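# Using only what follows, build the 3D model:
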Amino acid sequence: MNAVVRIAVVTGAGSGIGRSVALELARTGQNAALSSSATPTWAVALAGRRSETLEETAALIRAARPDADVLCVPTDVTDPEAVTALFSAVRERHGRLDLLFNNAGTFGPGGVRFEDLPYSAWRKVVDTNLTGAFLCAQAAFRQMKEQAPQGGRIINNGSISAHAPRPNSAPYTATKHALTGLTKSLSLDGRPYSIACGQIDIGNAATDMTSAMRSGVLQANGELAPEPMMDVGDVARTVRHMAELPLAANVQFATVLATNMPFIGRG
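Got it, this is the predicted structure:
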């Protein structure tokens, strides 16, 4: 059987959740929306600020599947021109786009009280987590609307902070709540064009960014306490499930978290 290739863009692909999702898609991704007479695979475009970490992700993908189609595009998602260049590169190489995993983000400064938070720190988190997600979603939306066959899927990386905050996390929490609104708007506005949009809210996936949680993280009662973690591969498999659905079906919101972490009953 001839392989049918679907095209994905993963932002923040140089590490953590983005890297794990890119590996999962490229290694094992299949799209249930396609005819059973074909064997689909994923070609993945990796976006992130640092070219060296993108190349590391690409090398891991090729080690797992030597014939994988991987494109590395260094991208600052806060820069409209860089985002335009990213999606132009994907269109020039593949001619279409089937999936955007809108993943790039930052926690912002840790341990800074709200009243002491610098404006520059607020802007950096908002520009990356919210404006960057908007710019990427808009570029993907335009391409999915214009291509034939029309349509595609956008999956936004939210957080359990889209539901409940941690102490001293106003910028991160505010952007993740706003991302939920963006997800809902995209779901509505995408209906006429077969563009589905969902959000995955993740809690305590084991990555370099969350490693400090193993030794202790500030709780709502002011104590420092270690928190349970889950394998980041469990997140990647959840994203792949969302991506594999036919466009007539959508996981609107999915929450995947370490079972025993303090989320239900937080505070």
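
# Could you use CA atoms for every contact and neighbour count after this?
Will do.

# list the contacts for the spatially most central residue of the chain?
Nearest residue to the geometric centre of the chain (C-alpha atoms, centre = their mean): N103, 2.5 Å. By C-alpha atoms under 8 Å, 6 or more residues apart in numbering, the contact list for N103 reads 10-13, 17-18, 133, 156-157.

# shouldn't G216 be in contact with M229?
No: G216 is beyond contact range of M229, at 11.9 Å (criterion: C-alpha atoms under 8 Å).

# Which one's more surrounded, the two?
M229 (20 against 13; other C-alpha atoms under 10 Å).

# shouldn't the more buried one be in contact with V256?
No: between M229 and V256 there is no contact under C-alpha under 8 Å: 11.3 Å.

# Distance from stretch 161-179 to the middle of the chain?
16 Å (C-alpha atoms, centre = their mean, to the nearest Å).

# Start and end of that stretch, how far apart?
Distance between the boundary residues of stretch 161-179 (C-alpha to C-alpha, to the nearest Å) amounts to 11 Å.

# what's in contact with that stretch?
Against stretch 161-179 from outside (C-alpha under 8 Å, 6+ apart): 106-108, 110-114, 122, 125-126, 129-130, 133, 156, 158-159, 180, 201, 218-220, 263, 266.

# Now show me the structure for the sequence below, then we'll compare the two:
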Amino acid sequence: MNNNKTAIITGAGTGIGRGIALKFAENNFNLILASRNVDNLNKVKKDCDLLNNDSSYVIQTDITDEKSVDNLFLESKSKLGKIDILINNSGVFDGGPIDEMSVETWDKVINVNLRGAFLCLRQAMKLMKSQKYGRIVNIGSISGQVPRLNSVPYTTSKFGLTGLTKAAALEGRNFNVVVSIVHPGNVITELRTNRGEDKDIEPMMEPQDIAELVFLTVNLPSNVNLLESVMLPNTQLYVGRG
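Prediction:
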């Protein structure tokens, strides 16, 4: 294995995760692509390997399952030797009026967006503390700062992810482990199209735009942390959802 930077990207099969994977591959990162959908991951692997000469690996992972996440990190360490970066990107959206929402809907969103992020961060922190270095970037949302109507579980999960980020950043600092969160605004992804949103209703970014910010974040000097950042289309309504 070469000495290139190494990264695990969850939710790497589509959308923002795919955009980050391609940006990293373009810059000679060795990658672990993780998600439940192996078919999507294999498509991304093919694109990444064209950019960086067969330097990516696919590991099917359910981030809500503790054993599956443990296996992800064991296999990743075996394949790459070290893990420089974790991109906690996996996420789902569901919502509706609170009084009409099922517990199953709430649990589904919280389990992926918050529990899953915690399980991955926990394993990354163990490994990176032993290495005495590492970067973890959680992908949040502007909904974790200013809620949308009828998005209680999603909003709650992203507010929680911000808290997880800041608490973990405190724990990691004495071990040279840097933890950050990036809050995207509107991005054209399968997550939006699958819930029937018209991309022309509001201004949108491309996944590659977020990938640029994440790439900048992980390449900062090791003594610097861009703890929390927001990226959104310049004309997107945001403050107070006004």
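
# TM-score for this pair?
The TM-score (TM-score structural alignment, normalised by the length of the second structure) is 0.95; 239 aligned residues with a C-alpha RMSD of 1.3 Å.

# what's the counterpart of the residue nearest to the centre of the first structure in the second structure?
When the second structure is aligned by TM-score structural alignment, N103 of the first structure is paired with N89.

# how about the lengthiest helix in the second structure, which residues of the first structure does it hit?
In the second structure, with assignment by DSSP state H, the single longest helix is helix 152-172. The aligned range for helix 152-172 of the second structure in the first structure is 170-190, by TM-score structural alignment.

# Measure the mean distance from that stretch to the second structure post-superposition.
Following the fit onto the second structure, the mean deviation recorded for stretch 170-190 of the first structure is 0.4 Å by mean C-alpha distance after the TM-score superposition for the first structure.

# Which parts of the stretch 51-200 of the first structure are strands?
70-74, 99-102, 152-157, 195-203 (DSSP state E, counting those that start in this stretch).

# possible to save the ones you listed as JSON lines with distance to A174 of the first structure and mean neighbour count?
Output for the strands of the stretch 51-200 of the first structure, formatted as JSON lines (distance: least, C-alpha to C-alpha, whole Å; neighbours: other C-alpha atoms under 10 Å):
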{"stretch": "strand 70-74", "distance to A174 of the first structure": "27", "mean neighbour count": "22"}
{"stretch": "strand 99-102", "distance to A174 of the first structure": "17", "mean neighbour count": "26"}
{"stretch": "strand 152-157", "distance to A174 of the first structure": "14", "mean neighbour count": "26"}
{"stretch": "strand 195-203", "distance to A174 of the first structure": "14", "mean neighbour count": "24"}
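
# closest one to L23 of the first structure among these?
Across those, L23 of the first structure has its closest neighbour in strand 70-74 (10.3 Å, C-alpha to C-alpha).

# corresponding residues in the second structure for the closest one?
Counting by TM-score structural alignment, strand 70-74 of the first structure corresponds to residues 56-60.

# and the matching stretch, how far from the first structure on average?
Mean deviation for stretch 56-60 of the second structure: 0.4 Å (mean C-alpha distance after the TM-score superposition for the first structure).

# and for that stretch, what are the contacting residues?
When contacts are defined by C-alpha under 8 Å, 6+ apart, stretch 56-60 of the second structure is touched by residues 30-38, 41-42, 45, 48-49, 72, 75.

# Going through those, which ones are buried?
30-38, 41-42, 45, 48-49, 72 (16 or more other C-alpha atoms under 10 Å).

# any idea which of those is closest to K82 of the second structure?
Comparing these against K82 of the second structure with C-alpha to C-alpha picks out N30 as the nearest, at 10.2 Å.

# Translate the closest one into the numbering of the first structure.
Using TM-score structural alignment, N30 of the second structure pairs with A43 in the first structure.

# Provide the secondary structure category for its match.
strand (DSSP: H, G, I helix; E, B strand; the rest coil).

# How about the contacts made by N186 of the second structure?
202-205, 232-233, 236.

# That should have said R115 of the second structure, apologies.
When contacts are counted by C-alpha under 8 Å, 6+ apart, R115 of the second structure touches T64.

# Show me what it aligns to in the first structure.
Aligned partner of R115 of the second structure by TM-score structural alignment: T131.

# I264 of the first structure - how many residues pack around it?
10.

# any idea how far I136 of the second structure is from the aligned partner of it in the second structure?
Aligned by TM-score structural alignment, I264 of the first structure pairs with V239 of the second structure. V239 of the second structure sits at a distance of 27 Å from I136 of the second structure (criterion: C-alpha to C-alpha).
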